[in-house]
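1. what would the 3D arrangement of this be:
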Amino acid sequence: MAPQLPAAAVGTGDGSKDKKLRFEAASAARQHPYKEQQKYIYADAVCCARTWLGVCDGVSGVQKMGIAPDVLPRELLAQCQRLMDTTTREMNSAWVLSLLQDAFAATHAQGATTVLLACLDESQRVALITLGDCALLVLRPSNGDDLRCTFRSQRVMMGEKTPAQVLRLPHQITGEQKELMEDCRLDTVNVRHGDLLVLGSDGLFDNLSDEAITDILQKHCTQGDLEESPKHRNRPLVQQLPVLYKSRALPSQSQLQQSAIGLVEAAIQNVVMVADGSVPLVARGNPDDTTAIVALVVEEGKLPDSDSEVELHDVYPHAEALLAKGACADRGVCSAGWWGPVCCTSAHIDRDDNEESDQSGSDAQSDLRQPTHCTVS
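-> Prediction:
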């Protein structure tokens, strides 16, 4: 197979080098009860760092060969972390491929695993390496708190149902460096402050549609109406609008965590086990290890819960044009759009402060395990 060249930049970010970006991330994982009953070892591994995120989905089938399926995924991500920490080179898309090659060469465990790495390069874009059927979504706030998908990764498969994978098995060393480079897919994705990334194993993306994933993050990671403040209540409407867009709080660490938990729980609940004649149970869906990372893109120097620096026209696309339509002789601009013509001298925005907040059940959270994170010994 010929090497897959880096894809063109995808999305609509600025990718400016002067805006240093980092990740704030949380993860959750759980093995489907049916797979747990079959005595399979949980074989997913994740790594969440400031400049890169990783998911490895170990192939459970090697367990029948007497090989622990969870060792190679953890070792591979640990070697990636070691190289990330010790390199002095500026990270770029081509170098990320070389890093994965070197990381695999430094592993010793037998087994097989798919790989997904999302790394911020020196241009502040995400270099995404895909080998197998793990996947990534980039979601961007627009029109207030609405999330829209700006990028969806493509799977790399060896057959209709067989994902590409790096492997090291007895008497069959097919995961050599050259072959690993040839099978990987590299995408370059523009991201910006406030974007949300969802990474997961096939247990997540086989059982949840992109729309369902977006809805879950919409529920957990976006803010409703802004908190009413006497300081803002009596201000002219034209002065309140900048407050509205500047005060869009980014998701907190707790919200990222609840989103990851919600994704895993929803994916597992979407798998239905049914009786089918001669066999005891048949799965409708994928009863697999299920792992999710939810990451927020943040500019260096900004806290995750600080004001979002998205442009006013990105949040309210028609705001500036509507505000410019009318002019008040005494005070300047009047609104003439969303809420009907209202004079800027007396307008204020009413909010519903009685909206009930969503709470996650303690039972669901207690059932979830922390995913296996890579560690360097």
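2. C-alpha from now on. contacts and neighbour counts both.
-> Will do.
3. helices of the stretch 101-250 of the chain, start to end?
-> Applying DSSP state H, counting those that start in this stretch to the stretch 101-250 of the chain gives helices spanning 177-183, 202-205, 210-221, 230-233, 237-246.
4. deepest of those helices, which one?
-> Comparing the helices of the stretch 101-250 of the chain by mean neighbour count (mean count of other C-alpha atoms under 10 Å), helix 202-205 comes out on top with a mean of 25.
5. what is that helix packed up against?
-> Counting by 3 or more C-alpha pairs under 8 Å, 6 or more residues apart in numbering; DSSP states H and E, the packing neighbours recorded for helix 202-205 are helix 253-269, strand 289-299.
6. so can I have TSV of those showing distance to residue 233 and mean neighbour count?
-> Below are these laid out as TSV (distance: least, C-alpha to C-alpha, whole Å; neighbours: other C-alpha atoms under 10 Å):
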stretch	distance to residue 233	mean neighbour count
helix 253-269	28	23
strand 289-299	30	27
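7. sequence B follows; please return its structure for comparison with A:
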Amino acid sequence: MGVSDGVGGWAKYKEADPALYSRKLMHYASAELAKLDDFLESEYSADDYYAVDPKEVLQKSYDQTNKDVVAAKLLGSATALIAVLRDDELRIANLGDCGVLIIRNLEPLFRSEEQQHSFNFPFQLGTGSRDSPRDAQSFSVKIQEGDIVIMGSDGMFDNVFDEDVVDIIRKVLKKTGCTNHPSDVDPKKISDALLARAWEVAEDSRYGASPFQTRAIQEGLYFHGGKMDDVTVLTGVVRLSEDSPDRR
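-> Below is the predicted model:
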């Protein structure tokens, strides 16, 4: 799974298209992973498939995206987060302020941290940025059946506290009858519920609290309520599969 969020600060520049930059990053990352999945038809091997490093995937995606950007004379930049599952290991590369939260038994198991040069100024890939994929954080998390993986842009995690994410998941599991079997839940129902909550907070400047408000106050800034932003949410539910591809 992957999330990339175009940096909105480019809006005032006519030639800029950070949304396109972020889409290209994810497009080429997906294409690179597809080559690994079909290594018999590509330059990769079974060893490459199992040894995949999401940071290397991000680097190749970044290089190809920059070729397109130079050719089209576009401006833009984006944050990026990629997670790849191999056996019982979730490998993560994160650059910027997108986030990943892993829930096990309705308790947070893992949470990535934001990468920022200063408040609300995230690490980013693209025009004018000195950041590169090698600056991305790398994590490896052992997972098991029933774990729930939440990935999102800062518009998600700036508006919904982690404890609220857990509470929302609890409600979805109860409503769908999956409390005792979280691996059976429909991931889309969780994503929809989280998206609705993030958007509800973002639209309400009078809302009592938000993670972004908390961090702004810590920086000595006045800010009240949610933060209006684009919101992307992805949910993955870890399940055992009897139909795993034969990699011999």
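8. one step back: nearest to residue 159 of structure 1, of the helices and strands packed on helix 202-205 of structure 1?
-> Checking those against residue 159 of structure 1 by C-alpha to C-alpha gives strand 289-299 as the closest, at 20.9 Å.
9. mean per-residue distance, the closest one versus structure 2.
-> Following the fit onto structure 2, the mean deviation recorded for strand 289-299 of structure 1 is 0.9 Å by mean C-alpha distance after the TM-score superposition for structure 1.
10. which residues in structure 2 does that strand match up with?
-> Under TM-score structural alignment, the alignment places strand 289-299 of structure 1 onto residues 230-240 of structure 2.
11. can you report how many residues lie near the aligned residue in structure 1 for residue 185 of structure 2?
-> The alignment partner of residue 185 of structure 2 in structure 1, by TM-score structural alignment, is residue 252. Other residues near residue 252 of structure 1 number 19, with proximity taken as other C-alpha atoms under 10 Å.
12. how close does residue 252 of structure 1 sit to residue 266 of structure 1?
-> 21 Å (C-alpha to C-alpha, to the nearest Å).
13. same deal with residue 155 of structure 1?
-> Counting by C-alpha to C-alpha, the gap from residue 155 of structure 1 to residue 266 of structure 1 is 22 Å.
14. you'd agree residue 75 of structure 2 is up against residue 69?
-> Yes. Look at residue 75 of structure 2 against residue 69 with C-alpha atoms under 8 Å: they come within range, at 7.2 Å.
15. show me the contact partners of the match of strand 289-299 of structure 1.
-> Contact with stretch 230-240 of structure 2 is made by 1, 3, 143-156, 182-183, 185, 187-188, 190-191, 194-195, 198-199, as judged by C-alpha atoms under 8 Å, 6 or more residues apart in numbering.
16. which residues in the stretch 51-200 of structure 1 form strands?
-> 52-58, 111-120, 125-131, 135-142, 146-152, 166-168, 185-190, 196-200 (DSSP state E, counting those that start in this stretch).
17. which residues sit against the longest one?
-> In other words, strand 111-120 of structure 1. 21-22, 51-59, 62, 67-69, 71-73, 91, 96, 126-135, 163-169.
18. of those, buried ones?
-> 21-22, 51-59, 62, 67-69, 71-73, 91, 96, 126-135, 163-168 (16 or more other C-alpha atoms under 10 Å).
19. next one: residue 120 of structure 2 from residue 98 of structure 2, what distance?
-> In terms of C-alpha to C-alpha, residue 120 of structure 2 sits 12 Å off from residue 98 of structure 2.
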